[in-house]
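Engineer: Curious how this folds, go ahead:
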Amino acid sequence: MEYLDVEQAVAAPGLRLVLTAGVPGPWGEAAKAIFSWKGLDYLAVRQEGGGENIALRAWTGQDSAPVAIFEQQPPVSHWLDLLHLAERLAPGKPLLPDAAAGRADAQGLSAMIAGVDGFGWLRRLQMLAPAMSMAEPPAPIARMAAKYGWSPSAAEAATDKLQDISALLDGRLASQASSGSPYFVGDSVTAVDFYWANFAAMVKPLPADVNPMPDYMRSIYESGSAEVMALLTPRLEAHRDLMYRDHIALPLDF
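Structural biologist: This is a model prediction of the structure:
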């Protein structure tokens, strides 16, 4: 993927999406998949994972990715704000139901995947544990750990919470299948489906021929106990595969 530097992006028109360069981070990949499915063109802007990203902080008020900036509107970096921006820019292909109950359902399940203390957050706590157990953790790791509120006790508690989320999602798909739907909410694809498809990589990434992620990152994603590997149930894995077959382009480009 071709990236603009922050300095170039500030003056560029239209929709700009700040992404961690060279790696398929789940929050960024989910944003890309949603924008692409909606037909929204964007300019990719480089963020260095774990770096200080001083120019990015000066522009957007923070140093993480993803961040979306549309024209002269304020930057948005929270996963839900990114989703709502996509909904506003491309309302003809909605990923949230119209009815309030359906919207609450879709946003609530999405939060269990992409939100604070959700699937991605908890998996990140686990992944940080080896480096944070060192006498002097690398500075980029320490910066990331601070953002996630990492502690030994938080990392230890993550497995039980992840199992609860996995069971919830698996149960929802089972219930939906009994009604004839392969999706998490209703009869059509929603944001929940896009979030799960991308965050499932934190347990089992897609093969290298369609996801050419760095070897070190693949090793980290695939690390974990048997309990962690079991989070991706056959039903959840089948849903992920359906999404990449029908809704998300391959190979991944980052």
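
Engineer: all contacts plus neighbour counts: C-alpha atoms, from now on.
Structural biologist: Will do.

Engineer: Please spell out which residues along stretch 38-55 are buried.
Structural biologist: 38, 42-50, 52-53, 55 (16 or more other C-alpha atoms under 10 Å).

Engineer: to compare against the first, here's another:
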Amino acid sequence: MEATKLVDLETARDAQGLRLVVVANIPSPWSEAAKGIFRIKGVPFVAVRLGPGDGEIRKWTRARNAPVAMYEKEPGRTGWADILELAERIGPFPSLVPKEPADRVKMFGLSHELMGEGGLLWSSRLVSIDIGLESGGERGFPEPVAGYLGGRYGYSKLRIAQARARVAEGFQLLADALGDRAYYFGDSVTALDVYSAAAVNLFALLPDEQCPMWAPIRNAFESTKDEVAPVPASLVAHRDRMYERHLELPMAL
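Structural biologist: Below is the predicted model of the structure:
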């Protein structure tokens, strides 16, 4: 598979088909999952990196954050479920949603527990913010980053105990769902496999040659993993399997 093609804003605006706006220089699980889903489906796309000061990109997407999936003349899609539904429509094969209704409901429920507001990733972000603010940026996010993200994620000291518990609960739910299988729903990859692999990167970081990122952000993730429940070994093995077989390495950040 070809490496992700990173382009500037003007090139993306002029391009046809699918354009993805992704977080720059950070392995954002939401951005990496969006790229991974379209990659598995073989849907071609170009990617634009979004940084803190990229106001023109935000004007184009009409969204404050990333990822944003811009397809043809359609409005941009920012939510993980909306991006998945777009992927299922424009790249129907292979489907990344289970056929059986009960499995489908389970997949979307677990995906929300992982990717949604208040879920595992959101909660771990709150813990990183708290560590950064409490340590003056020596651990967790650098203090200016922690302050900025605190407003975005609804940070309150009163929420941190619950956030830590939510991370532990999320890991247990995922480990129980995966069991000893290669993938969450048997022999076929689903979107949950992609989300899980992208999420585990924040708690069991791949080496810099595979996952290059700004050193203070790597430090933030490294220090956060010691403050939350350990990621189960089965989920790390699943992450490694997904990147070996289906996802892009090194990551294009």
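
Engineer: TM-score for these two?
Structural biologist: The TM-score (TM-score structural alignment, normalised by the length of the second structure) is 0.88; 245 aligned residues with a C-alpha RMSD of 2.2 Å.

Engineer: one step back: possible to save the buried residues of stretch 38-55 of the first structure as JSON lines with secondary structure?
Structural biologist: Shown next, in JSON lines, are these (DSSP: H, G, I helix; E, B strand; the rest coil):
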{"residue": "Lys38", "secondary structure": "coil"}
{"residue": "Tyr42", "secondary structure": "coil"}
{"residue": "Leu43", "secondary structure": "strand"}
{"residue": "Ala44", "secondary structure": "strand"}
{"residue": "Val45", "secondary structure": "strand"}
{"residue": "Arg46", "secondary structure": "strand"}
{"residue": "Gln47", "secondary structure": "strand"}
{"residue": "Glu48", "secondary structure": "coil"}
{"residue": "Gly49", "secondary structure": "coil"}
{"residue": "Gly50", "secondary structure": "coil"}
{"residue": "Glu52", "secondary structure": "coil"}
{"residue": "Asn53", "secondary structure": "coil"}
{"residue": "Ala55", "secondary structure": "helix"}
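
Engineer: Show me which of the residues you listed is closest to Leu232 of the first structure.
Structural biologist: If you rank those by distance to Leu232 of the first structure using C-alpha to C-alpha, Gly49 comes first, at 25.9 Å.

Engineer: got a list of contacts for stretch 86-106 of the second structure?
Structural biologist: With C-alpha atoms under 8 Å, 6 or more residues apart in numbering as the test, stretch 86-106 of the second structure has contacts from Ile37, Phe38, Ile40, Lys41, Gly42, Val43, Met107, Phe185, Val189, Thr190, Ala191.

Engineer: what distance separates it from the centre of its chain?
Structural biologist: Relative to its parent chain, stretch 86-106 of the second structure has a centroid offset of 19 Å by C-alpha atoms, centre = their mean, to the nearest Å.

Engineer: Then stretch 155-163 of the first structure?
Structural biologist: Distance, stretch centre to chain centre, for stretch 155-163 of the first structure: 18 Å (C-alpha atoms, centre = their mean).

Engineer: Pull up the aligned stretch in the second structure for it.
Structural biologist: Aligned using TM-score structural alignment, stretch 155-163 of the first structure spans residues 160-168 in the second structure.

Engineer: what about the helices in the stretch 51-200 of the second structure?
Structural biologist: Taking DSSP state H, counting those that start in this stretch, the helices of the stretch 51-200 of the second structure run over residues 55-61, 80-90, 101-115, 120-134, 143-153, 160-178, 191-200.
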